[in-house]
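Peer 1: pasting the structure only:
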């Protein structure tokens, strides 16, 4: 009865004890309920398989799942295509602006070169104009000096002529008499 004390109470009943005593070997095994040879967990698996089969075949769930997946794939492809188009557009804009920057740099360089040339030409023209103005002013100064010299010489000659005339008149008055004047006048009349 030591074995009977260790077995659960369900198995320790009298018919079970008699079964063990008759020598059928060991404790009796509890039999699981079955239907058509399938255990309950197998019936659950079969029921699930039938349910899924019905859902896929008759309810066309697989088409809606596939359609959902296809729509999702199409949306992802559309997003990828849109991203590719946006990337191409961004690349084109980047190249366009890189070209504009290069053109702007060339234009700035050209403007700087043009400004340098204009500045050099203005400086050269200013130097030429200054040289010409200095030469004109020198000529004008020389002309004024020459004019002043001529005027001074003319004034000096006029003064010299006046002085010589005055001196000659004085000498003639002092040295000429009335008789000498008459002889000169007669000589002048005779020559006419």
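Peer 2: On my side now, so go ahead. In this text, all values refer to a predicted model and were calculated from it rather than measured experimentally.
Peer 1: contacts and neighbour counts: CA atoms only from here.
Peer 2: Fine.
Peer 1: by contact count, what packs against the top helix by length along the chain?
Peer 2: In the chain, assigned by DSSP state H, the helix with the most residues is helix 61-175. When contacts are defined as 3 or more C-alpha pairs under 8 Å, 6 or more residues apart in numbering; DSSP states H and E, helix 61-175 sits against helix 40-57.
Peer 1: neighbours of residue 79, just the number please.
Peer 2: 12 (other C-alpha atoms under 10 Å).
Peer 1: same question, residue 52
Peer 2: 15.
Peer 1: what about it, distance to residue 126?
Peer 2: In this structure, residue 52 and residue 126 are 101 Å apart, going by C-alpha to C-alpha, to the nearest Å.
Peer 1: mind listing what the spatially most central residue of the chain touches?
Peer 2: The C-alpha lying nearest the average C-alpha coordinate of the chain belongs to residue 101 (C-alpha atoms, centre = their mean; 4.8 Å). By C-alpha atoms under 8 Å, 6 or more residues apart in numbering, the contact set of residue 101 is empty.
Peer 1: Now with 10 Å, please.
Peer 2: 95, 107 (C-alpha atoms under 10 Å, 6 or more residues apart in numbering).
Peer 1: Residue 109 versus that one, what's the distance?
Peer 2: In terms of C-alpha to C-alpha, residue 101 sits 12 Å off from residue 109.
Peer 1: same deal with residue 164?
Peer 2: With C-alpha to C-alpha as the criterion, residue 164 and residue 109 are 80 Å apart.
Peer 1: ok, second structure coming up, stack it against the first:
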């Protein structure tokens, strides 16, 4: 009986003890439990990954909507500004047209007043000239009545 025999006997005893204590099944159970735990963690990681993808998609959708809303707001503000500018231009043009029309009306009235004044002056001068001519022609006795009639007739025709 040498050392090899005792080593072989110790090995057999070790295997018998391991089998008696059910070490392979405990190792298998531990490995199975660990595999189950790893599978659960992998599944949780997949679920978290899917949830993260969904949240990312939701945030991207919200961002696009916010950008679109911002573009709409900017476009509406531009349209409103353009409308206000067009309205201001139209009011300015209307104001200029009214002021021009008023100025033209005042000029036309001044022209009419000047023409009327010139006519009145011409009528007065014509009356005076007619009165002198008639007075010079009719220096005889009945000239007063003839002069008055002639002056009235000239006034009536010129006015």
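Peer 2: Right, received. Where do you want to start? Just so you know, these numbers come straight off a predicted model, no measurement behind them.
Peer 1: The residue nearest to the centre of structure 1 matches what in structure 2?
Peer 2: Aligned by TM-score structural alignment, residue 101 of structure 1 pairs with residue 63 of structure 2.
Peer 1: Distance of that match relative to residue 51 of structure 2?
Peer 2: Counting by C-alpha to C-alpha, the gap from residue 63 of structure 2 to residue 51 of structure 2 is 18 Å.
Peer 1: for residue 18 of structure 2, same thing?
Peer 2: Residue 18 of structure 2 is 46 Å from residue 51 of structure 2, by C-alpha to C-alpha.
Peer 1: Residue 110 of structure 2 now?
Peer 2: 87 Å.
Peer 1: just residue 121 of structure 2 next, same as before
Peer 2: Applying C-alpha to C-alpha to residue 121 of structure 2 and residue 51 of structure 2 gives a distance of 103 Å.
Peer 1: what do you get for residue 76 of structure 2?
Peer 2: For residue 76 of structure 2 relative to residue 51 of structure 2 (C-alpha to C-alpha), the value is 37 Å.
Peer 1: Contact partners for residue 32 of structure 2?
Peer 2: Counted by C-alpha under 10 Å, 6+ apart, residue 32 of structure 2 has contacts 25-26, 38.
Peer 1: Including neighbour count and distance to residue 154 of structure 2, could those go into TSV?
Peer 2: Shown next, in TSV, are these (neighbours: other C-alpha atoms under 10 Å; distance: C-alpha to C-alpha, whole Å):
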residue	neighbour count	distance to residue 154 of structure 2
25	12	149
26	11	147
38	12	130
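Peer 1: Which member of these is positioned nearest residue 131 of structure 2?
Peer 2: residue 38 (136.1 Å; C-alpha to C-alpha).
Peer 1: Quick one: map the closest one onto structure 1.
Peer 2: Aligned by TM-score structural alignment, residue 38 of structure 2 pairs with residue 76 of structure 1.
Peer 1: With residue 81 of structure 2 instead?
Peer 2: In structure 1, residue 81 of structure 2 lands on residue 119 (TM-score structural alignment).
Peer 1: Could I get the contacting residues of its match?
Peer 2: Per C-alpha under 10 Å, 6+ apart, neighbours of residue 119 of structure 1: 113, 125.
Peer 1: do residue 72 of structure 2 as well
Peer 2: 66, 78.
Peer 1: so what corresponds to it in structure 1?
Peer 2: Under TM-score structural alignment, residue 72 of structure 2 pairs with residue 110 in structure 1.
Peer 1: ditto for residue 105 of structure 2
Peer 2: Aligned partner of residue 105 of structure 2 by TM-score structural alignment: residue 143.
Peer 1: Could you tell me how far that match is located from residue 155 of structure 1?
Peer 2: 18 Å.
Peer 1: Also residue 16 of structure 1?
Peer 2: 176 Å.
Peer 1: Those two: which has the busier surroundings?
Peer 2: residue 16 (15 against 12).
Peer 1: what helix or strand is the more buried one on?
Peer 2: helix 14-21 (DSSP states H and E).
Peer 1: Could you list the buried residues of that helix?
Peer 2: 17, 20 (16 or more other C-alpha atoms under 10 Å).
Peer 1: so that helix matches what in structure 2?
Peer 2: Aligned by TM-score structural alignment, helix 14-21 of structure 1 falls on no residue of structure 2.
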